[in-house]
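1. Need coordinates for the following:
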Amino acid sequence: MDVSIIIPVYKVEKYITRCIQSIMNQSCKNIQIECIIIDDCTPDASIDIVNGVLSDYKGDVKFIILRHEKNSGLSAARNTGIKASTGRYLMFVDSDDYITDDAVSKLWNAHLTYQHAELIVATYYSVKDSCPFDNGIDKQTLVDGKRLRKMLMNYQVTCNACWRLIPRELIINNNLFFTPGLLYEDILWCHRLFALVESAVVLPDVVYYYENNPNSITNTTKEKAIRSVRSYAYNCDEMLKKPYKDVYVDHQLYVLTFLMRALDTRRDYKVRGEVSKKLNDVRFRLVRSTLSEGRLLLGLFFLITYQPLYSLFSCRWFRSHYYMLESFIRHRANFLDSIFHRNN
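-> Below you'll find the model as predicted:
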């Protein structure tokens, strides 16, 4: 197979028909596609709906349905799909989302144009916001690994496994599987993936429709708050262990973004105990690792994660100006980095 599309299924009976039909509608006669659907022990009628949609399908996409013996979560389902896949390239689609009719062909044609590129990255349309994500690219562009990592750190490219084409060999050879039981698993997975990439093709094209499912795990409730804080802390800790040295300033500020989300969740839901202590350890590590690299300006800025500065930035007016301040720090710190660290 050329492309394996991996779709985990759990409690998506409202959305699954649209998702599967978008795979069936792919306009790519010269591309061999398989779609691996993983039933993660969904308790609703999602898989019955899938079987009904596929019952009369006579198209070119090969559909395979696998079933977990017990509910294992999104990461484990994706890992099952990766191991079962036979395509040279992989594409992840969440079952409450859907792709454009030309999604695979656009990504595949970019691969054919730049066959040495290790990653093909497009963009998505947010159904909730009724607008596409703007990655700042106006035409198909080949970028090196450093620029790609900088684009990720500056939010021009999202930390999401979807709307991109990834070589299966790259994933298998580097043991790049998703961490089971982790929320926001895409953050760390993309961080590890982008560390391996030496060149990529970035497209301005929308190939994916992202649905804001109110039942999604990303919609935090009080019951999920502890898992949320724990997962953010774990992601930040792992990213700090292997920072992007070639874009160090941007990397540390990127970690700060997720650390602030964790701190906000801990405050809003009054998370205490071992999880809170772990978050404090990660916060200290961010400041310490930054100062140990000689980035005094960054280290001082990271003190906003501590009281009383954190309370100050919790106020609406200060938080609304946070990104302006972060941008100022980013440019000043990168300027200092270019003077004192680039040649080291």
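
2. going forward, measure contacts and count neighbours with C-alpha atoms only.
-> Will do.

3. I'd say residue 164 and residue 118 touch.
-> No. Using CA atoms under 8 Å, residue 164 is not in contact with residue 118, being 10.9 Å away.

4. Next, the structure of the following sequence, for comparison with the previous one:
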Amino acid sequence: IGKMFSIIIPVYNVEQYLDKCLKSISKQTFLDFECIIVDDGSPDNSNAIIDKYVNKDQRFKVIHQKNMGLSAARNTGLDAAKGDYIAFVDSDDYIANDYLEKFVLKIASSNADIIICGIIEVFKNYENSRVFANATTEVIKQNIFADPWPSFVWNKCYKKELFDNVRFPVGKAFEDLLTIPEVCLNANKIVCIPDKLYYYNRQNVSSITAKMSVEKIYNLFEGHLKSRQLAILHNINCSKLLDEKMVKEVIKCLLINCYDNKLSEIHEQIMLDYLKERLDKSEIDGIRERFWVKMLLAKRKKLCAWYAHIRGK
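-> Now for the predicted structure:
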């Protein structure tokens, strides 16, 4: 039997935060939902916490799988979901009691394909809130593609059909960035609500964004590159804003890789080709950025030897 909402929660090594997450879902004032918990081979005590909710509330279901990563766990949840709308909650985060209720009210008044809510970032000693002003669907898409609005999967609810031909890329960091702009393309109407309903835990030091490696910076660039290509294809005006981010990402990535040497030559060449195209089209703003780009294109090996020497000291 279908439900209005399917809430998908991937779980891996989060016993410290999981009970608070699941409790916030069990307390929802809107009751017509299923909660699909995907245990991604978690070796800690998470399963005991999951069982507590599955055994006492039939809306909670668990799927166990071997550890395949966050994207694979979300994809498993999508494959099992029976709701008309999909919402994602990360297992170290939690939601307001009226999270689903506020989404339902907005769906009823707007029939939107995607609804975006405000967030509260929870740090150790303080909180930081952020809301997203309602605008036309075109402007919202520009903001998500250009990334001044984060392309988080989790502060949104989606008509399930938007994911019919879209899944998260397995084995990549910043999988939201590689997925959500594409999902937004499928949406005819996107709206924002001012309510701050999602609590984003910034204390989890094991989260993907906590420690940046050269591979993660490349995945970030890769996500932005995909967004840029889709934006051009679908006439979404955001290339200039994206290029400002991407040029900085590529310079940083190439320089760090001089020392770490963890990226393949193919990946390096994709980034160098991107820089050359931007330089040829005079699309790089800033004297500093142009200097580094010219150096990386003309004297990369010497520059890398120097940078590796400096980093090695």
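
5. more crowded one of residue 164 and residue 118 of the first structure?
-> Under the neighbour definition other CA atoms under 10 Å, residue 164 of the first structure and residue 118 were set side by side, and residue 164 has more, 25 against 20.

6. what about the nearest residue to that one once chain neighbours are set aside, how many neighbours?
-> Nearest non-adjacent residue to residue 164 of the first structure, counting by CA to CA, 6 or more residues apart in numbering: residue 121, 4.5 Å away. Other residues within reach of residue 121 of the first structure by the criterion other CA under 10 Å amount to 24.

7. now residue 271 of the second structure
-> 23.

8. quick one: it is in a helix?
-> Yes. Assigned with DSSP: H, G, I helix; E, B strand; the rest coil, residue 271 of the second structure falls within a helix.

9. Just give me the match in the first structure for it.
-> Here residue 271 of the second structure is matched to residue 282 in the first structure, going by TM-score structural alignment.

10. so where is the biggest strand by length in the second structure in the first structure?
-> Scanning the second structure for the longest strand, with DSSP state E as the assignment, gives strand 190-201. Under TM-score structural alignment, strand 190-201 of the second structure corresponds to residues 200-211 of the first structure.

11. Which residues does the matching stretch contact?
-> Contacts with stretch 200-211 of the first structure, where a contact means CA atoms under 8 Å, 6 or more residues apart in numbering, come from 96-100, 102-103, 106, 110-111, 114, 117-128, 132, 134-145, 148, 162-163.

12. gap between the two ends of stretch 133-142 of the first structure?
-> 19 Å (CA to CA, to the nearest Å).

13. Now do the contacts for residue 276 of the first structure.
-> 229, 266.

14. Pull out the buried residues from the helix or strand containing it.
-> Element membership of residue 276 of the first structure, judged by DSSP states H and E, is helix 274-292. With burial defined by 16 or more other CA atoms under 10 Å, the residues of helix 274-292 of the first structure counted as buried are 275, 276, 278, 279, 280, 282, 283, 284, 285, 286, 287, 290.

15. Centre of the chain to that helix, how far?
-> Relative to the centre of its chain, helix 274-292 of the first structure is centred 23 Å away, using CA atoms, centre = their mean, to the nearest Å.

16. And for stretch 35-46 of the first structure?
-> Distance, centroid of stretch 35-46 of the first structure to centroid of chain: 22 Å (CA atoms, centre = their mean).

17. The stretch 151-300 of the second structure: helices as residue ranges?
-> Along the stretch 151-300 of the second structure, counting by DSSP state H, counting those that start in this stretch, helices occupy 180-185, 214-233, 239-260, 265-280, 287-298, 300-312.
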